[in-house]
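For reference, the sequence and a predicted model appear below.
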Amino acid sequence: MRRYVLFLPLAIFLGIGFFLWRGLSIDPTELPSARLNQPFPAFEKASLTAPEQTLTPDDFKGKVALVNIWATWCPTCKEEHAFLNQLAKQGVTIYGINYKDEPVKAREWLKRYLDPYDKVVLDEDGKLGLDLGVYGAPETYVIDAEGVIRYRHVGAVDARVWKDLEAVMEQVSSGAGA
């Protein structure tokens, strides 16, 4: 019995070493999405830019598009906003979800920094974001023409990220899936 006790520290060391090695090999930017390859979650929410209009997932159908989660309180959202405006000018369809924000501030933001979105859902209570599995703003999804989520990116969209998103959108448009 005494012999086994001598090997106990070695076994503990190897166990801790394994968990540290495993933890260091995980990509912290890669967050799984439970909604991947599933339809956009059901919702009925007001439009930010046309408050008398109610938007639903049907409003996101018809084109392969980006869905961008953003907020005025999010500094990274401001950082990516100019690039989203460039994409919109190039003809990329982008839907916005204004996440846990004040509508007045959000409308002022879009006036000041321009509006790259075809439609903007007002998600004041964050329920739609919760249903999507949003960790925080910004997040961007690629959806197909039927409104099925094909890809998720957490963080700002810039020229480097756009290459990946564009490739996924082309793949989805060609019917190859993501």
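Great, that's in hand.

rest of the way, CA atoms for contacts and neighbours
OK.

Which of the residues in the helix or strand where residue 167 lies are classified as buried?
Here residue 167 sits within helix 159-173, counting by DSSP states H and E. Residues of helix 159-173 classed as buried: 165, 168, 169, 172, 173 (neighbour count, 16 or more other CA atoms under 10 Å).

got another, please set it beside the one above:
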Amino acid sequence: MNRGLLFLPFAVFVAITVVFWVGLGIEDKSSLPSPLIGQPFPEFELGVVEDGRILTTTDLEGQPALVNVWATWCPTCKAEHDFLNALSDEGIRIIGINYKDDLDKARQWLADYGNPYAYNLSDPDGLLGIELGVYGAPETFLIDSTGVIREKHIGDLNPVVWETLGETFRGLK
């Protein structure tokens, strides 16, 4: 029997390991594709955190907006909040979705840290979040003036992310 054949199982194992390792490295882990890109924003009828009035999907239409999913229990939301305030100061329309949160805590948060949002939808049960495929807060969607989702970002918004996302946003009509 040829001694070289004894190493054949080991060689096959090494080849499979290399193929597996290379395959893991090819995947873009910074992007989770959303089937909602190019689709209308999901239908909703929710109260507004600030004043309790009821809004629907049609209230998103008219001009492009960032739709930011946030919560008071989310430490990353706190980290991005100053940047959202800065974007709002620049005239960027931001709609908030207060996700699985306490209404009184949300109001206090906005009083303490500033309110960059044109308005905040209260989603205490997370049902709109489910429709949007939200993994957790924060997540941000770019919508055009007709209410169609054009982009989704998972994680905090910051100047580095905004370099790319802002270009897309400025191109929306």
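Now that the structure is in, tell me what you want to look at. These figures come from a predicted structure and were not determined experimentally.

What TM-score do the two superposed chains give?
Comparison of the two superposed chains (TM-score structural alignment, normalised by the length of the second structure) gives a TM-score of 0.92, and 171 aligned residues with a CA RMSD of 1.7 Å.

re earlier: which other helices and strands contact the helix holding residue 167 of the first structure?
Packed against helix 159-173 of the first structure by the contact rule (3 or more CA pairs under 8 Å, 6 or more residues apart in numbering; DSSP states H and E) you find strand 139-143.

which strands and helices sit next to the strand it packs on?
With 3+ CA pairs under 8 Å, 6+ apart as the test, strand 139-143 of the first structure has strand 65-70, strand 149-154, helix 159-173 packed against it.

Pretty sure residue 55 of the second structure sits in a strand.
Yes - according to DSSP: H, G, I helix; E, B strand; the rest coil, residue 55 of the second structure belongs to a strand.

Would you confirm that it contacts residue 61?
No - at 11.6 Å, residue 55 of the second structure does not count as touching residue 61 under the criterion of CA atoms under 8 Å.

among the helices and strands packed on strand 139-143 of the first structure, which is nearest residue 115 of the first structure?
strand 65-70 (12.0 Å; CA to CA).

just the helices in the first structure please.
Assigned by DSSP state H, the helices in the first structure fall at 2-24, 75-89, 103-113, 127-132, 159-173.

Using a markdown table, please lay out those helices together with distance to residue 33 of the first structure.
Formatted as a markdown table, these follow (distance: least, CA to CA, whole Å):
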| stretch | distance to residue 33 of the first structure |
| --- | --- |
| helix 2-24 | 20 |
| helix 75-89 | 20 |
| helix 103-113 | 27 |
| helix 127-132 | 8 |
| helix 159-173 | 16 |
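
right, and the ones you listed - which one's nearest residue 49 of the first structure?
That would be helix 103-113 among the helices of the first structure, by CA to CA, at 6.9 Å.
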